[in-house]
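Q: what would the 3D arrangement of this be:
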Amino acid sequence: MLLLLPPSEGKTPAPEDTGPVDLAALAHPGLTAQRRTVLDALAAVSARDDATELLGVSTNLADEVARNTQLKAAPAGPAAGVYTGVLYGAAGIADLTGDAAERAARTVRIFSGLWGAVAPGDHIPAYRLSMGVSLPDVGPLARAWKPALAAELGPRAAGDVVVDCRSATYVAAWKPSTTGPDAAEWVTVRVVREVDGKRSVVSHNAKHTRGVLAGHLLRRAGEPTSAADVLAAARELEGRVILTEVTTGNTQTLVESTLTALSRPASPRTLELVLR
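A: The predicted structure follows:
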């Protein structure tokens, strides 16, 4: 299995007494040159007066943008702890131990506009940069990362199942191949809510549900090796209360899991999780 996650928008800085990022120590050393290029371009942009505009963030985040200028010296912590938010809270990757932690280290890759893709244990500083940004002298990041990510992750995915929990912004940086020498089974995850027999796509709760699924895939006894295995793992969660809404106290339960047929050779199959 190769489990692809998006980064979180919010990031938790590492403790001040931890060392800085070591680019050579991050997973996928083939990405090092591109990481260095993007890191330098981000520092230059973040020092500009129009930095928040160029990075597409609110002026309220000016302090976080300013922090981008010092990332080479900033304290770095495990990616599983730096990335926070709904999906990561539900998955609990930072809390894994034993076999589950080892599985996460091998299988989880977190996509990033700055680092390309990192493993949960890779030590990185907190930063502010989305894959949807276009940096001067680099260009649109999704396009800039494509060649290096394909070279690194294509062979890793070959013959395996790729469980894709990323948003479209990060999917644009690398799409698993479903044909040719690097062919893999590619499964994207969609979450819908059923009310009075009608189903609609959900957003905030979808992140939580994908996190629950990711945590289950890492903790269960067997590691999925096919799309059918992923469907079987999802069905183990059916009947379980996935979340409780804070404002209303209402619960949402996973009631059904389905896997679409392959519609086109280069397209993914979709694992649909139905909440009620």
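Q: from here on, just use CA atoms for contacts and neighbour counts.
A: Fine.
Q: give me the neighbour count for Gly77.
A: 25 (other CA atoms under 10 Å).
Q: for the comparison step, fold the sequence that follows:
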Amino acid sequence: MLVLLPPSETKAAGGDGPPLDLDALSCPELTPTRRKLAEALRSLADDVPASLSALGLSPRQSGEVERNAALFDSPTAPALERYTGVLFDALDVASLTAAERARADARLAVGSALFGLVRGGDPIPAYRLSAGSSLPGFGTLRGVWRPVLEPVLRESGEPVVDLRSGAYAALARVPGAIDVQVLAENAQGERKVVSHHNKSHKGRLARVLATTTTEPTSVDDVIDLARQADMHVERPAETSLTIVIPT
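A: Sure thing, here's the model as predicted:
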């Protein structure tokens, strides 16, 4: 099973891996597009005001442009250690055993505006590029990635659980993927979409699916594993799941 995670805007600094080698990343079919975007992002960093504008950043975030300037020179870290934030806190890869981490690296992948898709163990540097950004000469990143990324996901042959947020899901559609929504339910039975808990519970589900010793292959497997982890899961449609959080 392949579990698609959204990236985070925030990235952990540092790393102990060698500088970025695009040829070392998973899905070599994506390498030409990755290279074009990475080189464009690195070149754009020479013009700080233009970078801030293209990336939707404020002058106080100029450090993010410095990261892009060092894209090919800075150390790398495995993707599951590079991304930070609520979802990745709940995933908590640092606490996994060696066997669990191996399964997580094999089953988890992160949708990326820069790399398209990275597997859990792929070595990447810190960078800043969001799905909604528009690099000069490229148009929308959705237009860049869809033609090359959708075939890769379609031809992988793996059942997919799609935990990506809307902007990243738009970079590549995955027909038949299991999509997951998180809703909060109050005492009156009223439900609403939440943000913080959405990321946290998706991180919990990703951890369950990544570490189980059995290989999940169906919607039913996902439901069973989530319920074993004391998650309240409903199935409103054939390939849609809802995690309900009482408030």
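Q: quick one: TM-score?
A: After superposition, the two chains reach a TM-score of 0.93 (TM-score structural alignment, normalised by the length of structure 2), with 244 aligned residues with a CA RMSD of 1.5 Å.
Q: list of residues touching stretch 58-71 of structure 2?
A: Residues outside stretch 58-71 of structure 2 that contact it (CA atoms under 8 Å, 6 or more residues apart in numbering) are 20, 38, 41-43, 45-46, 48, 51-52, 125-128.
Q: oh, that last question was meant for stretch 94-108 of structure 1, not what I typed.
A: 1-5, 80-81, 93, 119-121, 218-219.
Q: repeat that for stretch 128-144 of structure 2.
A: With CA under 8 Å, 6+ apart, stretch 128-144 of structure 2 has contacts from 9, 33, 40-41, 54-56, 64-65, 67-68, 112-114, 167-168, 170-172.
Q: 10 Å instead?
A: Contacts with stretch 128-144 of structure 2, where a contact means CA atoms under 10 Å, 6 or more residues apart in numbering, come from 7-11, 33, 36-38, 40-41, 44, 50-51, 53-57, 63-68, 71, 111-116, 149, 166-172.
Q: in helices, which of those residues fall?
A: Among the contacts of stretch 128-144 of structure 2, the residues falling in helices (DSSP state H) are 33, 36-38, 40-41, 44, 50-51, 53-55, 63-68, 149, 166-169.
Q: buried ones among those?
A: Buried members of these, scored by 16 or more other CA atoms under 10 Å, are 33, 37-38, 40-41, 44, 51, 54-55, 64-68, 149, 168-169.
Q: so where do the strands sit in structure 2?
A: Secondary structure of structure 2 (DSSP state E): strands at 2-5, 77-78, 108-112, 116-119, 123-124, 160-162, 178-185, 191-193, 233-237, 240-246.
Q: most tightly surrounded among those strands?
A: Ranked by mean neighbour count under mean count of other CA atoms under 10 Å, these are led by strand 123-124, which reaches a mean of 28.
Q: who are the packing partners of that one?
A: The helices and strands touching strand 123-124 of structure 2, judged by 3 or more CA pairs under 10 Å, 6 or more residues apart in numbering; DSSP states H and E, are strand 77-78, helix 79-82.
Q: which part of structure 1 matches the last one?
A: Equivalent residues of helix 79-82 of structure 2 are located at 79-82 in structure 1, counting by TM-score structural alignment.
Q: now do the same contact list for Thr213 of structure 2.
A: Thr213 of structure 2 touches 99-100, 103, counting by CA under 10 Å, 6+ apart.
Q: I misspoke; the intended subject was Pro78 of structure 2.
A: Pro78 of structure 2 is in contact with 15-17, 105, 118-125, counting by CA under 10 Å, 6+ apart.
Q: Arg190 of structure 1 touches His208, doesn't it?
A: No - between Arg190 of structure 1 and His208 there is no contact, the gap being 11.8 Å when judged by CA atoms under 10 Å.
Q: list only those of the contacts of Thr213 of structure 2 flagged as buried.
A: 100, 103.
Q: TSV for the helices and strands packed on strand 123-124 of structure 2, including distance to Val161 of structure 2?
A: Listed next are those as TSV, based on distance: least, CA to CA, whole Å:
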stretch	distance to Val161 of structure 2
strand 77-78	21
helix 79-82	17
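Q: which one of these lies closest to Leu225 of structure 2?
A: Comparison of those against Leu225 of structure 2 by CA to CA identifies helix 79-82 as nearest, at 21.5 Å.
Q: average distance between the closest one and structure 1?
A: Superposing on structure 1 places helix 79-82 of structure 2 at an average distance of 1.0 Å from its equivalents, by mean CA distance after the TM-score superposition for structure 1.
Q: out of the contacts of Pro78 of structure 2, which one sits closest to Glu29 of structure 2?
A: Of all the contacts of Pro78 of structure 2, Glu29 of structure 2 sits closest to Val118, with 12.2 Å by CA to CA.
Q: separation between that closest one and Glu238 of structure 2?
A: Distance, Val118 of structure 2 to Glu238 of structure 2, using CA to CA, to the nearest Å: 28 Å.
Q: with Arg154 of structure 2 instead?
A: Arg154 of structure 2 sits 19 Å away from Glu238 of structure 2, going by CA to CA.
Q: these two: who's more crowded?
A: The neighbour count for Arg154 of structure 2 versus Glu238, taken as other CA under 10 Å, is higher for Arg154 (17 against 10).
Q: ok, the more buried one - contacts?
A: By CA under 10 Å, 6+ apart, Arg154 of structure 2 lies in contact with 160, 172-177.
Q: that older thread, make a markdown table out of the contacts of stretch 58-71 of structure 2 and add distance to Gly139 of structure 2.
A: Formatted as a markdown table, these follow (distance: CA to CA, whole Å):
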| residue | distance to Gly139 of structure 2 |
| --- | --- |
| Leu20 | 25 |
| Ala38 | 15 |
| Leu41 | 13 |
| Arg42 | 17 |
| Ser43 | 16 |
| Ala45 | 18 |
| Asp46 | 20 |
| Val48 | 20 |
| Ser51 | 15 |
| Leu52 | 17 |
| Pro125 | 24 |
| Ala126 | 23 |
| Tyr127 | 20 |
| Arg128 | 17 |
